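Novice: Sequence and predicted structure, then a few things I'm wondering about:
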Amino acid sequence: MKKLILFSIILMSSFVMLSAQEGLKKFLYKGTIDKFPVTLYLQEDTSGCGPKFYHGMYKYDNLSKWLYLEISDDEESRLVMIEGGITGIISVKKIGETLKGFWISPDGSRKLNVNLKEVPTTNRVMKSYDDRYDEVNYEMNDC
């Protein structure tokens, strides 16, 4: 009887973990902020019964380290991404496979065009971004 209960618990927890992963979509975007090439990694979590949740990071290619993003959205496919430490804000509209909008400095004095396009990738390549996001998220949110 104990083995049956233990097996049931393991089976149920495996189902919960699998269900959570099924609702997680991952995207990789490349493009520019002003004239600077950038890469954006974005996770869209639809595993709950409520709204979508987003997580992400981006970097200026060959110029910066990964920057953690706190992300909110609305019903009109707009995303507002606030850089960790509030060093900038990215406001974009999702149109098909593209994100278009602006990067705005915290004081509002600078506004740069953002143009990003989703790029196809493999699970193997995306794994390296997943691992890096976990590190960036931990660095930003570790108590």
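Specialist: Cool, got the structure. Residues are numbered from 1 along each chain as shown.
Novice: drop to CA atoms for contacts and neighbour counts, all remaining ones
Specialist: Noted.
Novice: which one's the longest helix in the chain?
Specialist: helix 2-22 (DSSP state H).
Novice: what residues does that one touch?
Specialist: For helix 2-22, contacts defined as C-alpha atoms under 8 Å, 6 or more residues apart in numbering pick out residue 47.
Novice: try 10 Å
Specialist: With contact meaning C-alpha atoms under 10 Å, 6 or more residues apart in numbering, helix 2-22 is reached by 1, 45-48.
Novice: So which residues of the chain form strands?
Specialist: Here the chain has its strands, by DSSP state E, at 24-33, 36-45, 53-60, 67-73, 78-83, 89-95, 98-104, 111-118.
Novice: second one coming, line it up with the first:
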Amino acid sequence: MNKLIILISILFLSFGAKENSITNSKIEGQTENSSLNSALSLNKNILYKGTLNGNTKISLYLKEQEHPCGGSMTMLNAMYKYNNHNKWLLLSITTDIEKKKYCMVEDNFTGVLFLEKDGDYLKGNWVSPDTKQKYKIELKKAELNKIEIEKLDEILFDDLLYNKNDC
């Protein structure tokens, strides 16, 4: 009889261990998925389209991604172009994300964009380096598909940033 009780106890204990193992693997899988989802949510690709000075059509591409140092920091890269030209201009960004304000300086300091985010809109001004010219900017978030994101990322990273930082 004692042997039967011991055998039953061992079976119940091993069943409980398997149950805990399954539960732990589910929790680990959920943790990995939530970590992956939070990392993916940090990678934002946003295209804005609108006008400069009310009539010149422009596009601005903003890429936010996880900072290599980790934590809650992110990196912002951006470029914009006049829609009647093929050349994109690299922008260096300083921001106060909490206040939704951006200062974007054109590469080689040919102009500065001061923008404020309001929902799906970016509004502000483009200012010349000598501050004598100032034009109103109004941009609205546009839809992007995966192919467009890949193409814009290639221009931003492979062309603009690589060429700027290449020795």
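Specialist: Cool, got the structure. Just so we're clear, the structure is a prediction, and the values are computed from it rather than from any experiment.
Novice: So which of the contacts of helix 2-22 of structure 1 is the closest to residue 143 of structure 1?
Specialist: Residue 143 of structure 1 lies nearest to residue 45 out of those, by C-alpha to C-alpha, at 23.5 Å.
Novice: Grab the nearest non-local neighbour of the closest one.
Specialist: Residue nearest to residue 45 of structure 1 in three dimensions, not counting chain neighbours: residue 24, with 4.5 Å by C-alpha to C-alpha, 6 or more residues apart in numbering.
Novice: for that neighbour, what are its contacts?
Specialist: Contacts of residue 24 of structure 1 by C-alpha under 10 Å, 6+ apart are 43-47, 52-54.
Novice: Which residue in structure 2 aligns with it?
Specialist: Under the alignment (TM-score structural alignment), residue 24 of structure 1 pairs with residue 43 in structure 2.
Novice: now do residue 49 of structure 1
Specialist: With TM-score structural alignment as the criterion, residue 49 of structure 1 pairs with residue 71.
Novice: Any idea how many residues pack against that match?
Specialist: Number of residues near residue 71 of structure 2 (other C-alpha atoms under 10 Å) recorded here: 8.
Novice: what does residue 22 of structure 2 give?
Specialist: 12.
Novice: sec struct for it, please.
Specialist: helix (DSSP: H, G, I helix; E, B strand; the rest coil).
Novice: quick one: it and residue 102 of structure 2, what's the gap?
Specialist: According to C-alpha to C-alpha, to the nearest Å, residue 22 of structure 2 stands 48 Å off from residue 102 of structure 2.
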